[in-house]
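Novice: Pasting the sequence and the predicted model now:
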Amino acid sequence: MSDLSLNPSTSAAAWKSLRNSVWNSPAVRKILVLALLALTWELAARFNAKPILFPSFVETMTALWQAITTENLLQASWVSMSVLLKGYAIALALALVLVSLAVASRFVRELLQTLISMFNPLPAIALLPVAMLWFGLGEKSLLVVLVHAVLWPFALAALTGFDSVPETQRLVGRNYGLRGPSYVARILIPAALPSILYGLKIAWAFAWRTLIAAELVFGVSSSNGGLGWFIFRNRNELFTDKVFAGLAMVIIIGLAVEGIVFRIIESVTVRRWGMQR
């Protein structure tokens, strides 16, 4: 027969090529990892047989769906996300201003490096009592804590990235007469973008976990309970499956931001420019 589709060797090669293409897909590998973790979770919960302490994956997903449909879990998640985005944006703007000034002034550089050394190791949640004392119980206190969580790690990553820009690129910018903000925007930021994106990821992770921890302590922001408050309230009522559902929502949002938002940014910038594999 002349039909290649009936040739066993051709079919085997096509199947191998399809298998390799599927396996080499990062999305497929991530789905397999998540499925394996879910299976391990389910088996461990069934072996433990204590739902009040450790609900199964199926019970948690059921509670998550019920919380979304009947208890406004999505609204609580958006309350948390809206506060986080405000604090994240404020901190990024402050960090970029400080780092830009540090590039132009040795004094500001020493000042910024000293502040980073002082405050970067300080857990943001440790500032919560002071923030509550100064700004009361509400969004302002959350923003203070979030700005602290984001500002220092991102400033450190951005400053490191700026320092790693080759001198030849710096000279090109100066030869074109670029100074001040235009020099930073057109030369330093594009050249240091991998480090900046890394700093954005680290700052996002710090901000997200700090926000949830802060909401677990005093929870209410602008008269609306956030995701951390949802977890805290259900823990007090011993609804362990809903507690795990809230934790699952925290993980889902984290995976979505990391796997979608930052991946899109990377694909249209550093990956497209050949700066990162």
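Specialist: Now that the structure is in, tell me what you want to look at.
Novice: contacts, neighbours, all on C-alpha from now
Specialist: Noted.
Novice: Which helix runs longest in this structure?
Specialist: Determined from DSSP state H, the single longest helix within the chain is helix 73-104.
Novice: dropping in the other structure now:
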Amino acid sequence: MSAILEPPVRSEYERPPEPLRDVALERPLKGWERVWQHGWLRKGLLLAALALLWEAAARWQNNDLLLPTFLQTMRALWEGVASGELPGNVATSMGVLLQGYAAGVALAFVLTSLAISTRIGRDLLETLTSMFNPLPAIALLPLALLWFGLGRFSLIFVIVHSVLWPLALNTYAGFRGVPETLRMAGRNYGLGGLRLVLQILVPAALPAIVSGLKIGWAFAWRTLIAAELVFGATSGKGGLGWYIFQNRNELYTDKVFAGLALVILIGLLVENAVFRTIERVTVQRWGMQR
């Protein structure tokens, strides 16, 4: 009978850890380095650098009618705010913008919910986005004037058009990118239709939805300003766009630049105070975005 083969017994031993000689330990950050980690500080310095370039270019141009200095623009902006003229124009614009933006978001959600649930809804969304997404919203302004007249509803109509299609495309792309395992898990819990969309698809596709909301906001804001220029020229009414148009006709270039600067400041405020906050408390907190 052959001998039973057994593996050799390996003697146990303990290896002492080697000293850390070649490993570079991370040094603590200095005071100015810790401050530099804040994004608001870096962005503020970039804005200050742009303001200095603007001031230098305007002084070199030396023509206030073509390019006022940064200080002149800020003075005109302060005077417009102190007089109450600019806050009233901004309130008018923001009221119209929020109504059109909310209507566009609601319609985009309905279309994408139908597209992700039914085949005919998917065909409808793909057809409509192919037709209307390349169409500039301001090109519909003459039709809006014919259908709704000179007023708030015409502005809301063009804003809805500018928000609806990019948001619907981004949301639909996010829904299609949801893994099938999540859909199956939702169905196993008895979810279907609107409940599946709200409880499974929307949280999973939230990065794409937030991106679509940001794009829709930018499109709506610039469409509103452009439409108000036309409405102000025809009816004498309007918000911030009308303020810019009126001062351009009267050759108050510093006030024109003040209105444009306020458009930019509102865009920065919404981007950093609203959308950044939404991203921080949702997709970044959930580990879905860096």
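Specialist: Structure received. Not measured: the values here are computed from a predicted model.
Novice: TM-score them against each other, please.
Specialist: The TM-score (TM-score structural alignment, normalised by the length of the first structure) is 0.92; 265 aligned residues with a CA RMSD of 1.8 Å.
Novice: Onto which residues of the second structure does the longest helix of the first structure map?
Specialist: The alignment of helix 73-104 of the first structure onto the second structure (TM-score structural alignment) covers residues 86-117.
Novice: go on, stretch 187-200 of the first structure?
Specialist: Across the second structure, the stretch matching stretch 187-200 of the first structure (TM-score structural alignment) is residues 200-213.
Novice: Ser182 of the first structure: neighbour count?
Specialist: 12 (other CA atoms under 10 Å).
Novice: what's the answer for the one 10 residues further on, then?
Specialist: The number of residues packed around Ala192 of the first structure, counting by other CA under 10 Å, is 22.
Novice: Enumerate every residue touching it.
Specialist: Going by CA atoms under 8 Å, 6 or more residues apart in numbering, Ala192 of the first structure touches Ala158, Gly161, Phe162, Ser164, Val165.
Novice: how about the match of helix 73-104 of the first structure: buried residues?
Specialist: Buried residues in stretch 86-117 of the second structure, defined by neighbour count with 16 or more other CA atoms under 10 Å: 86, 89-90, 92-94, 96-105, 107-109, 111-117.
Novice: and if you look at stretch 50-63 of the first structure?
Specialist: Quick answer for stretch 50-63 of the first structure (16+ other CA under 10 Å): Phe54, Pro55, Ser56, Phe57, Glu59, Thr60, Met61, Ala63.
Novice: and the equivalent of the fifth one over in the second structure, what element?
Specialist: For Glu59 of the first structure, the aligned position in the second structure is occupied by Gln72, per TM-score structural alignment. Using DSSP states H and E, Gln72 of the second structure maps to helix 70-83.
Novice: Could you check the angle that helix makes with helix 85-117?
Specialist: 90 degrees (axes from the mean of the first three to the mean of the last three CA atoms, to 10 degrees).
Novice: roughly how far is helix 70-83 of the second structure from the heart of the chain?
Specialist: Chain-centre distance of helix 70-83 of the second structure: 27 Å, with CA atoms, centre = their mean, to the nearest Å.
Novice: mean deviation of it from the first structure?
Specialist: Aligned to the first structure and superposed, helix 70-83 of the second structure gives a mean residue distance of 0.5 Å (mean CA distance after the TM-score superposition for the first structure).
Novice: need the helices for the second structure, in chain order.
Specialist: When secondary structure is read from DSSP H, the second structure shows helices at 31-36, 39-61, 70-83, 85-117, 119-132, 141-148, 152-176, 180-188, 194-196, 202-204, 206-235, 240-249, 253-269, 276-281.
Novice: so what does the fifth one touch, helix or strand wise?
Specialist: Packed against helix 119-132 of the second structure, as judged by 3 or more CA pairs under 8 Å, 6 or more residues apart in numbering; DSSP states H and E, are the following elements: helix 85-117, helix 152-176.
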